[in-house]
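Colleague: next come a sequence and a model predicted from it.
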Amino acid sequence: MTDHVRDHDAHVLNDHYDALTTGSGESLVARLRAVFHDAGCDLEHLTLDEVAGIDQLHLGGRAASRSLAALGALRSDQRVLDVGCGTGGASRLLADEAGCQVVGVDITAAFVEVAEWLSAATGLAQRTRFLCADAARTPLPDSSFDVIWCQHALMNMPDMAGVLAEWRRLLVPGGQVLLHEVVAGENLEPLALPVPWARTEATSHLKGRESLQASLEAAGFVPVSVRDVTETALTWHQKHVRREAVGEKTARLPGPALIFGDEFVEMGRNLRDNLAAGKVRILDGVWKLA
């Protein structure tokens, strides 16, 4: 993949995930700080519960991250790379609850800025750090991580082979990959769009389960435990329908609508419908570097 293509992909993702900044001229971190301030929060001493609404932008929230961490049996002595870390919620959870040292990487600069602030404000800056980079070419040394962690991010990465090759480079021998991912379902009808990761078909890079597993195995990753958690994800999402329907207008603390705007309600509804129709599935699992 050429640098020109990579730069284009980065631009597309920044436009998608930081669209409100383009429209308003006010940065994401500034908007979040204003809402937290209006909610009566101490901007430099936030709790993990206070930031939960914008902490982990994937189906299942913290419960899904905890389930994946348990599946991978994470230990406090492990070094973790959180790929597609977003605002850093999973990184902080793993640092806080598993005691891991975590580096988060994301191509969206606004997310990295928010992640750095939230980790400092929640007292977790010593165990987490973040960088803005392409997941297929990070400025990190070889064999520097015990675990690659990735939740709902591969569907935004067109260069799957490049990303997996980078994971192989970064992992120690016998290291693990922990994935919680959206994949294409058996229903091949077009997706209802927009969804949280894409507004058009051209920017959605979903792979089917078999294709994803084949790509991982071709890159040298052996499956240890793989689960279809679609029903769990759909149940979790349905419990949040009412909150999404009101657009968080009554919420004091910030939620995803502050990132995605009013369109988030439609995105959430479409994701639910795509799940229910079998157009997408949700997998989580553990793979080991052979």
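Modeller: Sure, I can see it. Numbering: from 1, shown residues only.
Colleague: CA atoms for contacts and neighbours, from now on please.
Modeller: Will do.
Colleague: gap between the closest residue to residue 192 other than its chain neighbours and residue 197?
Modeller: Distances taken as C-alpha to C-alpha, 6 or more residues apart in numbering place residue 270 nearest to residue 192, at 5.5 Å, with adjacent residues excluded. Distance from residue 270 to residue 197, counting by C-alpha to C-alpha, to the nearest Å: 11 Å.
Colleague: repeat for residue 75
Modeller: 30 Å.
Colleague: those two: which is more packed in?
Modeller: Legend: neighbour count by other C-alpha atoms under 10 Å for residue 75 and residue 197, higher for residue 197 (22 against 14).
Colleague: isn't the more buried one right up against residue 151?
Modeller: No. Applying C-alpha atoms under 8 Å as the test, residue 197 and residue 151 come out as separate, 11.9 Å apart.
Colleague: can you give me the helices in the stretch 1-150 of the chain?
Modeller: With DSSP state H, counting those that start in this stretch as the criterion, the stretch 1-150 of the chain has helices at 3-17, 19-24, 28-38, 61-71, 89-93, 109-121.
Colleague: and the comparison structure, right after this:
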Amino acid sequence: MPGPVSDHYNSIDLLSRIERALGTIDRTPDTVTIEEIAPLEEFHIGARAATAALIPKLELKSSHRALDVGCATGGVSRYAANRYGCAVDGVDLTATFIEAGKTISSWLNLTSKVRLHHRNAAETDFEDDTFDCAWMFHVGMNIEHKGELFSEVKRVVKPGGRFLIYDIMRGRDASTPLRFPMPWASEGSISFVEPVETYEDGLEAAGFAIHSSVPQSDIAGAFFERLAEQTGKKPSAISTATLMGDGAGEKSANLLAAWQAEQIMPTAILAKVPG
């Protein structure tokens, strides 16, 4: 599924760079733990702290089968499977993310619980009512037609199931153009950062009932405070800089500037399939 979005994220040597990054903390694929590799994989504002704070909203059980929309290398998928014992299917457009994610799952002995698929999130190929719940973390910024995505998620989630969105949305200043590159886009043609109302309208049009919609200012504030402290310093190899590759520093600086100018606000929306 080549295209400008997958091209932005693709890196032919990603797994090799991850393996080299492990060496910086004296770990190998045989010895690394799920917590040690988390800072590299949690490719969203707040990283593992955000995951741990937000995933409980889904009320996961060991009997559940969950869908991770835009899973990247599968960090959130593995966290959920390891923490709650559920089965997780992740889908992502970027082939190198999926390939690396499958290998990392094997390192952590989670291949029986986590299955990653190279697929379009708007056309998942799963049967109707397959999943007990779904989530997507920092995905909608790359999707122009969010309603199509929400309709697909609604189709594959069972009645009564929950859908958790955690995305970068427009902040108080919703009109000033963002500066690129950003972590999710090299330039503006593949960036679709929208106000929270766009998400809410799309979810309701797809048939979801919105349970809550909350700006995550505390999670974001703590994250950006740490990011500001790292300005001008070489980032750790065990960080999302490894996923971002060349230009990671500029992408992070532009993201920080957008937050400081109140152009963006990471927001979590919890929706439910009626039934």
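Modeller: Nice, thanks for sending it over. Here the structure is a predicted model, which is why all the values come from computation and not from measurement.
Colleague: quick revisit: what's near enough to touch the residue nearest to residue 192 of structure 1?
Modeller: When contacts are counted by C-alpha atoms under 8 Å, 6 or more residues apart in numbering, residue 270 of structure 1 is found next to 192-195.
Colleague: do residue 8 of structure 2 as well
Modeller: 184-186.
Colleague: switch the cut-off to 7 Å
Modeller: 185-186 (C-alpha atoms under 7 Å, 6 or more residues apart in numbering).
Colleague: how much space separates it from residue 172 of structure 2?
Modeller: 28 Å.
Colleague: please apply the same query to residue 239 of structure 2.
Modeller: 29 Å.
Colleague: when these two are compared, which one has more neighbours?
Modeller: Using other C-alpha under 10 Å, the more surrounded residue of residue 239 of structure 2 and residue 172 is residue 239, with 19 against 11.
Colleague: return the residue of structure 1 aligned against that one.
Modeller: Using TM-score structural alignment as the criterion, residue 239 of structure 2 maps onto residue 255 of structure 1.
Colleague: so what's its match closest to, chain neighbours aside?
Modeller: residue 53 (4.4 Å).
Colleague: which position in structure 2 aligns with that neighbour?
Modeller: Residue 53 of structure 1 maps onto residue 39 in structure 2, by TM-score structural alignment.
Colleague: just give me the neighbour total for that match.
Modeller: 20.
Colleague: what sits against it?
Modeller: Going by C-alpha under 7 Å, 6+ apart, residue 39 of structure 2 touches 47, 238-240.
Colleague: how near is it to residue 126 of structure 2?
Modeller: 30 Å.
Colleague: residue 180 of structure 2 too?
Modeller: 35 Å.
Colleague: and residue 168 of structure 2, what is it in contact with?
Modeller: 138, 141, 193, 264-267.
Colleague: how about it, secondary structure?
Modeller: What DSSP: H, G, I helix; E, B strand; the rest coil gives for residue 168 of structure 2 is strand.
Colleague: alignment lookup: it to structure 1.
Modeller: For residue 168 of structure 2, the aligned residue in structure 1 is residue 182 (criterion: TM-score structural alignment).
Colleague: which residue, other than its chain neighbours, is closest to its match?
Modeller: residue 282 (4.7 Å).
Colleague: the one you found: what's it in contact with?
Modeller: Residue 282 of structure 1 sits next to 181-183, 228-230 when contact means C-alpha under 7 Å, 6+ apart.
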